[in-house]
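# Dropping the sequence and predicted coords here.
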Amino acid sequence: MRVLGIETSCDESGVAVYDGERGLMAHVLHSQVDAHAVYGGVVPELASRDHIRKLAPLVREALAAADCGPTDIDGVAYTAGPGLVGALLVGASLGRSLAWAWGVPSLGVHHMEGHLLAPLLEDDPPEFPFLALLVSGGHSQLVAVEGLGRYQTVGQSIDDAAGEAFDKTAKLLGLPYPGGPALAELAETGTARFDFPRPLTRKPGLDFSFSGLKTAVAYALQKAEPSPTLKADIARSFEEAVVDTLVLKCRRAIRQTGLRRLVIAGGVGANRRLRRAMAAMCEAQDASLHFPRPEFCTDNGAMIAFAGYCRLRAGEVTPPGISARARWRLDELRPPTAAA
């Protein structure tokens, strides 16, 4: 089975082709970073308009890269949520239209299920069951994964997500958009001389909280004379506090669930310091660690094509109509169900 995947949940247009026998055949991506940088964040209406301009050419480019045409596609998958509703509707409209025109089934994919399954695209994919840490701009959650569609959230952020905290802290430091990567780069030149809190680590449980950490950064900036060295040291101290918190919670989750395979997915999963710290922790816990390649940590069409393939091959399709969900809990999903 060969599936075309379309991702438009936020500010990146991604299209990919996945084949059950040949694997990932093509993936192309258009980022809107430059368009939103002047505003310091994503402007939803501009994001939707840019998806409209770029998506059809990206589909043609992906098909050409995969050396196939519409008659070679057996199904179309598109992101149906969660995300920006306008952006999601662009991808859903095109995905449903292409599927109707080509006479193939289509499926609306949960964006975070795409991230969760992204490590399965790698050469050494994790086997079910496993523990997943999903860390992105909008999500920070620990999920016990028994199989496709069998997800139990065991921990999540009660306020800001880790990626959101990175972006907000970067803004406090006057760094350009997107803030997370800029902060991580600045942190490489700094020293961790600020003792920022590791929120909720002294209490039992697996939930996260990062809003207080951002507030601690704001207080540190108020108390000292701004300088490049100060900002670099704050960035390093902040990054280490986030990494320490995520590592401690993952170690605790491994012990509590008994799951010995850990998947890290989402945009923050590309952070080099987090990858090193998680690798050391998993080695000490005799657990295996699985990341998607950095380009598949951020939003992309490949993960949507693969997640769609996994469900479409089981006979699941989305009923007629075009819809999108701004909010959609991962544990609302169920194992694939064939169409009636």
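Good, I have the coordinates. Numbers count the residues shown, from 1 in each chain.
# make it CA atoms for all contacts and neighbour counts henceforth
Fine.
# was I right about residue 207 contacting residue 156?
Yes: with contacts counted by C-alpha atoms under 8 Å, residue 207 reaches residue 156, the gap being 4.7 Å.
# so what's in contact with these two at the same time?
Common neighbours of residue 207 and residue 156, using C-alpha atoms under 8 Å, 6 or more residues apart in numbering, are residue 141.
# hang on, residue 107 packs against residue 76?
Yes: between residue 107 and residue 76 a contact is recorded at 6.4 Å, counting by C-alpha under 8 Å.
# another one to put next to it:
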Amino acid sequence: MIILGIETSCDETAVALYKGDPKTGKGALIAERIASQIETHAKFGGVVPEVASREHLVALPPMVDSVLEEASLHWSDIDHIAVTAGPGLMGALLVGTSYARAAAMVNDVPIIPVHHMEGHLLAPGLQGELPAFPFITLLVSGGHTMLVHVKGLSQYEVIGQTLDDAAGECFDKSARLLGLPYPGGPEIAVLAQGGDAKRFKLPRPMLNRDNLNFSFSGLKTAVMYAVKGIGGSEEMSDTDKKDMAAGIESAICEVLVKKSVRACVQMDAPRLVIAGGVAANQHLRALLATLAKEKSIDVFMPHPKHCTDNAAMIAYAAFQNLRSGLFGDDEWDAMPRWALKR
């Protein structure tokens, strides 16, 4: 079974080809392309939906041709087209879903709509087999921060989520306060190296609350007052910025890790998956591996290149659903809002 995956939910245009055996569940990624729009949107300090849609429109068709050529395949070799149907930016989603529908009709290929967050949730399987069910997944992607109890394929229960700013949004907004460019997460991670994370007393929001929800708006506000206390980002020395970046990264990662481990203990699920763009953060991955080991929890992480938005995870999610007889709805459309459940 060969699946063409298409992802255009936000600011990455991505295409991938995945080949899998439905009987064994084994498979491999055979080609992929990812075109980032970071440089385009950086000048605006964030993603501009209209610009993102136009960029997808230009990039997508030649990228599909490119992966087919790399794999020495033709449309007649494709068994299914998998496309992100949501959640995401409506205009961006429509570019991907419209192209997929047209290609499916012209080439007489079935199309599978895929939930973007399910793609992230299953992404560790790209490196081998998925962990045994049940497991807990920490999804930290863009505007999403949530803990999901995965009881089986398509059996997802959201047991914790952000009440305001997500972790990624907190990184971006805090970076802006420090005068750093968009996207903020990678910029803060680089700047934090060698910084004193304990210098600034930043809060760990909701860490001691008896629930699994998240809130990062208070941390962002604390960063704002700390920066103002020094005189603004223009008055901060390089050491000030390094220490602040280290403090921000430490605070966010500590909350994510401790809440995730708590979820595993509460749900009696000794396996933990982390996925989404923030999951590429090396401090988060190291801290999680250390604390999880203390609690005898096995941790599964996708390769850093498959933490950010990509089409490989979309094709893989479609493969897993197809081999399990979960084909999705016959009638569907692009959905900017889409709950993580069937």
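That came through fine. The structure presented is a predicted model; accordingly, all values stated were derived computationally and were not measured.
# returning to that earlier point: shared neighbours, residue 107 and residue 76 of structure 1?
Residues touching both residue 107 of structure 1 and residue 76 (C-alpha under 8 Å, 6+ apart) are residue 308.
# Aligned to residue 182 of structure 2, what sits in structure 1?
With TM-score structural alignment defining the correspondence, residue 182 of structure 2 maps onto residue 177 in structure 1.
# correction: residue 68 of structure 2
Using TM-score structural alignment, residue 68 of structure 2 pairs with residue 63 in structure 1.
# ok, now which ones touch the residue nearest to residue 175 of structure 1 when sequence neighbours are not counted?
Here the nearest residue to residue 175 of structure 1 in space, its sequence neighbours aside, is residue 182; by C-alpha to C-alpha, 6 or more residues apart in numbering that works out to 6.5 Å. Neighbouring residues of residue 182 of structure 1 by C-alpha under 8 Å, 6+ apart: 170, 175-176.
# Distance to residue 98 of structure 1 added to those, as CSV?
Formatted as CSV, the contacts of residue 182 of structure 1 follow (distance: C-alpha to C-alpha, whole Å):
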residue, distance to residue 98 of structure 1
170, 40
175, 41
176, 37
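# For PyMOL, write a command that selects the buried ones of the residues you listed.
Filtering the contacts of residue 182 of structure 1 down to the buried ones (16 or more other C-alpha atoms under 10 Å) takes a single PyMOL command:
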select buried, resi 170+175+176
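# Keep only the contacts of residue 182 of structure 1 that stay in contact in structure 2.
Conservation of those in structure 2, assessed by both residues aligned by TM-score structural alignment, their matches' C-alpha atoms under 8 Å: retained contacts are 170, 175-176.
# Look at the residue nearest to residue 175 of structure 1 and tell me its secondary structure.
The three-state assignment at residue 182 of structure 1 reads helix, by DSSP: H, G, I helix; E, B strand; the rest coil.
# distance of it from residue 169 of structure 1?
Using C-alpha to C-alpha, to the nearest Å, residue 182 of structure 1 is found at 11 Å from residue 169 of structure 1.
# same question, residue 124 of structure 1
35 Å.
# So between these two, which is more surrounded?
residue 169 (26 against 10; other C-alpha atoms under 10 Å).
# any idea which element that one lies in?
Assigned by DSSP states H and E, residue 169 of structure 1 belongs to helix 162-172.
# Measure the mean distance from that helix to structure 2 post-superposition.
Compared with structure 2 after the fit, helix 162-172 of structure 1 shows a mean deviation of 0.6 Å (mean C-alpha distance after the TM-score superposition for structure 1).
# I would like the range of structure 2 that aligns with stretch 285-295 of structure 1, please.
Counting by TM-score structural alignment, stretch 285-295 of structure 1 corresponds to 295-305 in structure 2.
# And for stretch 233-243 of structure 1?
Counting by TM-score structural alignment, stretch 233-243 of structure 1 lines up with residues 243-253 of structure 2.
# So which bits of that stretch are buried?
Using 16+ other C-alpha under 10 Å as the test for burial, stretch 243-253 of structure 2 gives 243-253.
# Perfect, that will be all.
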